[in-house]
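> The following block contains a protein sequence and its predicted model.
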Amino acid sequence: MAATGSNFVFSPLSIRAGLSLTAVGSKGETLEQMLSFLGSPTLADLNSAAAQLLGSVSGENGATAGPRLSFVNGVWVEQSLELKTAFQEVAASVYGAIAKSVDLENRAEEVSIEVNDWLKKKTDGLIKNLIPETAVDDATRLLIANALCFKGFWSYPFESSQTRYEEFHLLNGSTIQVPFMRSREDQFISSYDGFKVLKLPYEGSYKDWRRFSMLIFLPHKKDGLNELTTKFVSDTNFINRHIPTRPVEVGKFGIPKFKISFGFEASAALKGLGLESPFTTKADFHEMFSNGHPDQQLFVSSMLHEAAIEVDEEGTLAAAATDPIMDFQADHPFVFVIREEVTGSSLFFGHVVHPSLADHQV
């Protein structure tokens, strides 16, 4: 993930859920490849793990406090192909997904509008146009869309009266003025070789067993984002090995406000990671349908993903014991992660290179 001039965010959890849902309707080599990619020995194991994970992070397993999580999955299939009842039942019960037959052959544009309106409603307007006009046409037979929106409040809000415009250094060497949130509270901060990490727990994370937090990885060098992201890519346990555990007294402290909405078509990236079968004419999704000729070419034509996140003064951190004073001035590009600590699930991963930019589609 090389840093560019655009902010970036995606949800590993949401993409995994979308792929797992797709696997439910697959068989043969396609199923085997998807299970291997998702690291599950059988489809039953995959569904069981998905139910537990999605229920855990969304609070459906008895949790009552913590951030609001809006998780949306959907499958739209050409109406001439009848969905199997078993597939629809698993989609609804395990993945919380709608599985719907639509007239893609004659009403592709209307279907696109319908899906976008549904996603907008389910995410309170944060995700407006996931499906671009050219993504669906009369040749489309199967469409999968997923979205994850997250809104968490810090235990004690930043004082908005303390927010000040200050310099943020861009990757091209120039600077812009952006609003920085400030706090005199102790913070969870650790310093490592080449970067610092700040952990900001979310309100309610310790009132039930779920524990959500945002991690901000700030390189020491103002142009150190690419070097830092390389470390993420090369070490699958990088995040777990760099989580602050003790609060420290802060010196100079500031976090820029930012809001990101980022959408992309994920199939090309997944093919590059070795998952090819679902997106080619060799795909086998006959466990999804109760009709259709065995030789009919049915494959995932689009897997569209969008994530949205907003960070403002409505959140901060309550801390206790104190270590030596440490600065954390996030005045240049940084990486952020939102995770649930008990399960170790990364809900969001991204970077901020320009806090004033909000939306981006690729």
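Cool, got the structure.
> alpha carbons only for contacts and neighbour counts from here, please
Fine.
> Distance from the chain centre to the host helix or strand of residue 146, please.
In this assignment (DSSP states H and E), residue 146 forms part of strand 142-151. Here the centre of strand 142-151 is set off from its chain's centre by 9 Å, with C-alpha atoms, centre = their mean, to the nearest Å.
> other SSEs contacting that strand?
helix 12-24, strand 68-78, strand 302-311 (3 or more C-alpha pairs under 8 Å, 6 or more residues apart in numbering; DSSP states H and E).
> If I take that strand and helix 12-24, what angle do their directions form?
Per axes from the mean of the first three to the mean of the last three C-alpha atoms, to 10 degrees, the angle that strand 142-151 makes with helix 12-24 is 150 degrees.
> Next SSE downstream of strand 142-151?
strand 164-169.
> circling back to that earlier point, for the helices and strands packed on strand 142-151, please prepare TSV with the additional fields mean neighbour count.
Shown next, in TSV, are the helices and strands packed on strand 142-151 (neighbours: other C-alpha atoms under 10 Å):
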stretch	mean neighbour count
helix 12-24	22
strand 68-78	20
strand 302-311	22
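> And the ones you listed: which comes nearest residue 90?
With C-alpha to C-alpha as the measure, helix 12-24 is the member of the helices and strands packed on strand 142-151 nearest residue 90 (7.8 Å).
> Next SSE downstream of that closest one?
Next element after helix 12-24 (DSSP H and E): helix 28-38.
> circling back: please identify the buried residues of the strand holding residue 146?
If you call a residue buried by 16 or more other C-alpha atoms under 10 Å, then strand 142-151 has these buried ones: 142-150.
> just stretch 186-203 next, same as before
Here stretch 186-203 shows 186-191, 195-203 as buried, counting by 16+ other C-alpha under 10 Å.
> how about those residues, which pair is most distant?
195 and 203 (26.2 Å).
> quick one on the thing from earlier: dump the helices and strands packed on strand 142-151 to CSV, plus distance to residue 272.
Below are these laid out as CSV (distance: least, C-alpha to C-alpha, whole Å):
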stretch, distance to residue 272
helix 12-24, 15
strand 68-78, 23
strand 302-311, 14
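> and here's the other structure:
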Amino acid sequence: MKITHCVVGDWVTSFNEKQTQSDYTFRLPDGTKVRNYEMMHQRKTYHYIDATNELQSQILFVPYQSSNKTTTQYVCTIILPNRGINLDDAEQELTAQLFNQLIEKRQPKVVDLYLPKFKMEYSFENLKELLEQMGIQDAFNKKLADFQQMTSSSKPVYISDVKHQAVIDVNESGSEAAAVTIVTTKKSSRDEVLEFKCDRPFIFMIREETLDTTLFIGKFMKPSNK
């Protein structure tokens, strides 16, 4: 038996592919510069936190399209250390308690967002042993497992193995529904435009806002094609 969990995220506002350029420079932790680096660009109102005092970082919340189109359900949260700050130092200061405190401070800001396109995959092969250690025993036992409500098979069904694979793919794309519900924000001359340029290592999280749950967390350290 195989159980699959998939979260599909279309940006509320898609990035314009024409604004994706490859003339940026990405700075690695050791000071090395990766040139001709591709990033998407968009100017929009996002929720933003200046966490300089707490994490020496900036935090941005990029929303995904919600199924009901009235509330924000999934959000890509980006934690970008200030220039000159090592990602490891910011990560050591980051705790669940601190993040929950910071999230209450987010405010809408007009932001010039520069975000790389990337795809990451992670797999964990030995979840069966871990789950058994946590007390989940019957599901793996041929005689005790009971999945009659989940399958039409006349034969007994049990779980023989559990493998976990997580994939995140960040690009410009958004669905047609997302395009229909685009909210355009006009900027007056008095609005301050903040630059949020992900040209150095950063932390990203995919969060479910209504349940306050983190579904995926990772670190972008360097362009994979370099």
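Thanks, I have the structure now. No experiment lies behind these values; they were computed from the predicted model shown.
> hang on, the earlier thing: tell me the one of the buried residues of strand 142-151 of the first structure nearest residue 248 of the first structure?
residue 150 (27.2 Å).
> just to revisit the earlier point, tell me which of the helices and strands packed on strand 142-151 of the first structure sits nearest to residue 180 of the first structure.
Of all these, strand 302-311 comes closest under C-alpha to C-alpha, at 10.9 Å.
> ok, how many other residues are close to the counterpart of residue 211 of the second structure in the first structure?
Matched to the first structure by TM-score structural alignment, residue 211 of the second structure sits across from residue 343. Per other C-alpha atoms under 10 Å, the neighbour tally for residue 343 of the first structure reads 13.
> Check residue 245 of the first structure too.
As a burial measure, residue 245 of the first structure scores 10 neighbours (other C-alpha under 10 Å).
> Tell me who's in contact with it.
By C-alpha atoms under 8 Å, 6 or more residues apart in numbering, the residues touching residue 245 of the first structure are 188-189.
> Can you tell me the SS state at it?
Under DSSP: H, G, I helix; E, B strand; the rest coil, residue 245 of the first structure falls in the coil class.
> Aligned counterpart of residue 25 of the second structure in the first structure, please.
By TM-score structural alignment, residue 25 of the second structure lines up with residue 167.
> again but with residue 93 of the second structure, I slipped
With TM-score structural alignment as the criterion, residue 93 of the second structure matches residue 231.
> Where does residue 86 of the first structure sit: helix, strand or coil?
Residue 86 of the first structure - assigned by three-state DSSP - is helix.
> That one pairs with which position in the second structure?
Counting by TM-score structural alignment, residue 86 of the first structure has no partner.
> re earlier: leaving out sequence neighbours, find the closest residue to the match of residue 25 of the second structure.
Leaving out its chain neighbours, the residue that sits closest to residue 167 of the first structure by C-alpha to C-alpha, 6 or more residues apart in numbering is residue 177, at 4.7 Å.
> Now do the buried residues in the strand or helix carrying that neighbour.
Using DSSP H and E, residue 177 of the first structure sits within strand 175-181. By neighbour count with 16+ other C-alpha under 10 Å, strand 175-181 of the first structure contains the buried residues 178-181.
> what about the following helix or strand past that strand, how far off from the second structure?
Downstream of strand 175-181 of the first structure, the next assigned helix or strand under DSSP H and E is strand 187-192. Once fitted to the second structure, strand 187-192 of the first structure is off its aligned match by 1.7 Å on average (mean C-alpha distance after the TM-score superposition for the first structure).
> neighbouring contacts of strand 187-192 of the first structure?
By C-alpha under 8 Å, 6+ apart, the list of residues contacting strand 187-192 of the first structure from outside reads 196-200, 242-250, 317-319, 326, 328.
> 7 Å - rerun?
Contact with strand 187-192 of the first structure is made by 196-199, 244-250, 317, 319, as judged by C-alpha atoms under 7 Å, 6 or more residues apart in numbering.
> Looking at these, spot the one nearest residue 18 of the first structure.
residue 199 (28.4 Å).
> Under the alignment, what does the closest one map to in the second structure?
Using TM-score structural alignment, residue 199 of the first structure pairs with residue 61 in the second structure.
> what helix or strand does its match sit in?
Assigned by DSSP H and E, residue 61 of the second structure falls in strand 57-63.
> helices or strands up against that strand?
When contacts are defined as 3 or more C-alpha pairs under 7 Å, 6 or more residues apart in numbering; DSSP states H and E, strand 57-63 of the second structure packs onto strand 33-51, strand 74-81.
> For residue 98 of the second structure, find the nearest of these.
Evaluated with C-alpha to C-alpha, those place strand 33-51 nearest to residue 98 of the second structure, the distance being 10.4 Å.
> helix or strand right after the closest one?
Following strand 33-51 of the second structure in sequence, per DSSP H and E, is helix 52-55.
> Just the residues contacting that following helix, thanks.
Under C-alpha under 7 Å, 6+ apart, the answer for helix 52-55 of the second structure is 58, 90, 93-94.
> Just the ones in strands from those residues, please.
If you go by DSSP state E, the contacts of helix 52-55 of the second structure have residue 58 in strands.
> And the furthest pair within the contacts of helix 52-55 of the second structure?
Longest span within those, C-alpha to C-alpha: 58 and 93, 13.5 Å.
> counterpart of the longest helix along the first structure in the second structure, which residues?
Longest helix in the first structure, counting residues (DSSP state H): helix 104-122. Using TM-score structural alignment, helix 104-122 of the first structure corresponds to no residues of the second structure.
> from the contacts of helix 52-55 of the second structure, which is closest to residue 2 of the second structure?
Nearest to residue 2 of the second structure among the contacts of helix 52-55 of the second structure, with distances taken as C-alpha to C-alpha, is residue 94, at 34.6 Å.
> Can you tell me the closest non-neighbouring residue to that closest one?
Using C-alpha to C-alpha, 6+ apart, the closest residue to residue 94 of the second structure is residue 55 (7.0 Å).
> Quick one: distance of the helix or strand containing residue 100 of the second structure to the chain centre.
Element membership of residue 100 of the second structure, judged by DSSP H and E, is helix 96-103. Computed by C-alpha atoms, centre = their mean, the chain-centroid distance of helix 96-103 of the second structure equals 17 Å.
> next one: stretch 337-348 of the first structure
10 Å.
> If you count neighbours, what's buried in that stretch?
Quick answer for stretch 337-348 of the first structure (16+ other C-alpha under 10 Å): 337-341, 345-348.
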